[in-house]
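S.K.: Pasting the sequence and the predicted model now:
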Amino acid sequence: MTVSTTQKTEALFRDDFYLSTCEGRVIDVLEDGGIVLDRTCFYATSGGQPGDLGFLERSDGSRIEIAITRTGATKDVIVHVPSEEQARLEVGEDIVAHIDWPRRYKLMRMHTACHLLSVVCPYPITGAAVGEDESRVDFDMSETIDKDAVTAKMMALVRENHPITLRWITDDELLANPDIVKSKNVRPPVGLGRVSLVCIGEDAAIDSQPCGGTHVSETQEVGDIHIAKIEKKGKENRRFRIRFGPPETAA
C-alpha cells in the first residue's frame, strides 16, 4: 500500500558528512518499493555524485539492502530504493540506517579532489561526475595544459593540508552573487532555503563554491591522486580524468 505524505526527510548528511549510521522512521513507501524516512544519513544522487548504498536494519535484526538513493517529488524528500527481492517495510516502522562507509569515504575524497582541480584549473566547469575510482571534470577551455603539472599542483594542495569547512548562505544570497558558481550547466541545489558553500583553507583562502555534495574535512585526507588523462571534447572543452594513486601506478 502506498501512503501519501507531505512530510520531508531530515538530511543529516548535510551537517555531518562523517555520519555513517542513524535511527529513522518510515514515513512513506512508494509504489516501486522506495522507502522514505523521516531522517537519514544516506546521500541522494545529485550534482554528479552518486547516491549512497547500504542497508536499513529492522528491529528484528534483518536487513533491507539499498541499491540506490535518490530524491523524490521534491529535493527535500529522500528515497531509499531497495535491491530486488527485499522485504517490504511498513509506514511507522523504526529502523537503523547504515551507509556503505568505505564507498562513501572514497566518494568524499574524490569529490574533494574535483574541487582541488577546479582551483588549479580556474575555468568554467561544463560537466562533472564523481566516481569511486575515477572522476571527470569538463572545463570550458582551449588551452593546452600538462597533466603532470596539474597533478603536482593538486598534490601540493593535498600535502599542505588545508581545512575544509561548510558555510551556509540563503538562496537569496546565492542569487545575488551568481559569480561564485563555477559550473556553467549544473546549478547548486536551491529551493531548500539555504545553500552550502564548501570552503577550502583558513577563511576560504583557497576556494569557496556552492556545492551540495559530501567532502572530507582536510585536504590531506584526499590522499594520492593524479590526472590520468586530458581529453579534447570540442574546440573549447577539455575533460580531465582524476584517479587515486600516484601517476606511476596508473593503469
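M.R.: The structure has been received and is ready for your questions. What you see is a predicted model, and the numbers here were worked out from it, not measured in a lab.
S.K.: C-alpha only now, for contacts and for neighbours.
M.R.: Fine.
S.K.: ok, now which ones touch residue 160?
M.R.: 219-220 (CA atoms under 8 Å, 6 or more residues apart in numbering).
S.K.: now with 10 Å?
M.R.: Residue 160 sits next to 201, 218-220 when contact means CA atoms under 10 Å, 6 or more residues apart in numbering.
S.K.: can I get those in JSON lines with secondary structure and distance to residue 209?
M.R.: As requested, the contacts of residue 160 are arranged in JSON lines below (DSSP: H, G, I helix; E, B strand; the rest coil; distance: CA to CA, whole Å):
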{"residue": "201", "secondary structure": "coil", "distance to residue 209": "12"}
{"residue": "218", "secondary structure": "strand", "distance to residue 209": "16"}
{"residue": "219", "secondary structure": "helix", "distance to residue 209": "16"}
{"residue": "220", "secondary structure": "helix", "distance to residue 209": "19"}
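S.K.: let's bring in a second one:
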Amino acid sequence: MPTEAIFRADPRARACTARVLSAGPEGVVLDRTVFYAQGGGQPGDVGTLRWDGGEMAVANAVKGPEGTILHLPAPGAALPPAGAEVAAAIDWARRHRLMRMHTALHLLCSLIPGAAVTGGQVGPDRSRLDFDLPEPPAKEWLTERLNALIAADHPVGERWIEEAELDASPGLVRTLSVKPPRGPGRVRLVRIGPEAAPVDLQPCGGTHVRSTGEIGRVEVAKMESKGRQNRRVYVVLAGEG
C-alpha cells in the first residue's frame, strides 16, 4: 500500500495523524505522511512520531518500495507498534528554509538559460547548482538579479502534464543528473510567474514557497570550477548562514 504524500498537495502541512503499517530498523511506513522523502537534491524531512506511550525521532525520510515512504529512526530510538495511531510532525523551521532555498535555485536556473544543470543540492544553510557552462555570469550580477526576481514576488504554482507532452518538449528538462519526477503517465511542472509568461517552468517533485517574496534576500556566496565546463554556484539566505 503506497503512502499518501500529504506534502504534495499541501507543502505547508506541518503535522498529521497516521496509522503505522510497518516498523523496523529499515524505517517506519505510515499510511499517510507530511514528511518529504529525500529526492531531486532536496533532503528528506526530520521530525517526530508520537504515539500513546512513546516517541520516535525521525532522522530522515526516504522513498521505499511500491510507493511507500520510510521514516528512518534516529539511533537508539524506539519504534511504534504496527497498527498504532501516531502524530507525525516535521521540523517546520528546517523545511521552510529548504522550500525557500529550492525555489531560489529555480530562479537561479532562469538566470542562466540554455545551460544544462549537471548536479545540485538543496540545503537549509547553503545550496548549490552545477552548470555545464564555460563562463558563468559574475556572482554580483547573479545576486542582484536573484533579489530582483524575489522582490517582484512572483507567484509559484504547479500543474501536471502527460508524459507525452514532456517528451515533445525536452527543453523543459534542465537537469542532466536527475530524472523528472513521473507519476502514472503524468509529470509535475513547477512554475514561477504567470502561466502565460513564466519566469521558470520545469519538472520538479520538491516543495516550494507560495511566492518568491517569501524567500527573502539571498546571496551568491561562492563560485567554483569543477571541470573544463562545469561551474558550481553556491547560494545562501542572506544574513542567515
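M.R.: Noted; the coordinates are in hand. From a predicted model like this one, the values you see are computed outputs, not experimental measurements.
S.K.: Any idea what the TM-score comes out to?
M.R.: For this chain pair, the superposition-based TM-score is 0.94 by TM-score structural alignment, normalised by the length of structure 2; 239 aligned residues with a CA RMSD of 1.6 Å.
S.K.: quick one on the thing from earlier: quick one: which of the contacts of residue 160 of structure 1 is nearest residue 95 of structure 1?
M.R.: Nearest to residue 95 of structure 1 among the contacts of residue 160 of structure 1: residue 218, at 32.0 Å, using CA to CA.
S.K.: ok, and the closest non-adjacent residue to the aligned partner of the closest one in structure 2?
M.R.: Using TM-score structural alignment, the partner of residue 218 of structure 1 in structure 2 is residue 211. Using CA to CA, 6 or more residues apart in numbering and skipping residues adjacent in sequence, the residue nearest residue 211 of structure 2 is residue 155, 4.3 Å away.
S.K.: which residues sit in contact with whatever residue of structure 1 lines up with the one you found?
M.R.: The equivalent of residue 155 of structure 2 in structure 1 is residue 163 (alignment by TM-score structural alignment). Applying CA under 10 Å, 6+ apart to residue 163 of structure 1 gives the contacts 199-204, 206, 216-220.
S.K.: Check these against residue 66 of structure 1 and report the nearest one.
M.R.: Of those, the one sitting nearest to residue 66 of structure 1 (CA to CA) turns out to be residue 216, at 23.5 Å.
S.K.: Quick check: the aligned residue for residue 118 of structure 1 in structure 2?
M.R.: Match for residue 118 of structure 1 (TM-score structural alignment): residue 109.
S.K.: Just the element for that match, please.
M.R.: helix 92-111 (DSSP states H and E).
S.K.: Provide the aligned range in structure 1 for stretch 35-51 of structure 2.
M.R.: Going by TM-score structural alignment: stretch 35-51 of structure 2 matches residues 42-58.
S.K.: List the buried residues for the matching stretch?
M.R.: By 16 or more other CA atoms under 10 Å, the buried positions in stretch 42-58 of structure 1 come out as 42-57.
S.K.: again with stretch 76-83 of structure 2
M.R.: By 16+ other CA under 10 Å, the buried positions in stretch 76-83 of structure 2 come out as 79-81.
S.K.: Show where it falls in structure 1, residue numbers please.
M.R.: With TM-score structural alignment as the criterion, stretch 76-83 of structure 2 aligns to 85-92.
S.K.: Which strand or helix spans the most centrally placed residue in structure 1?
M.R.: Residue closest to the mean C-alpha point of structure 1, counted by CA atoms, centre = their mean, is residue 213 at 3.0 Å. Using DSSP H and E, residue 213 of structure 1 sits in no helix or strand.
S.K.: what's the spacing between it and residue 188 of structure 1?
M.R.: 10 Å (CA to CA, to the nearest Å).
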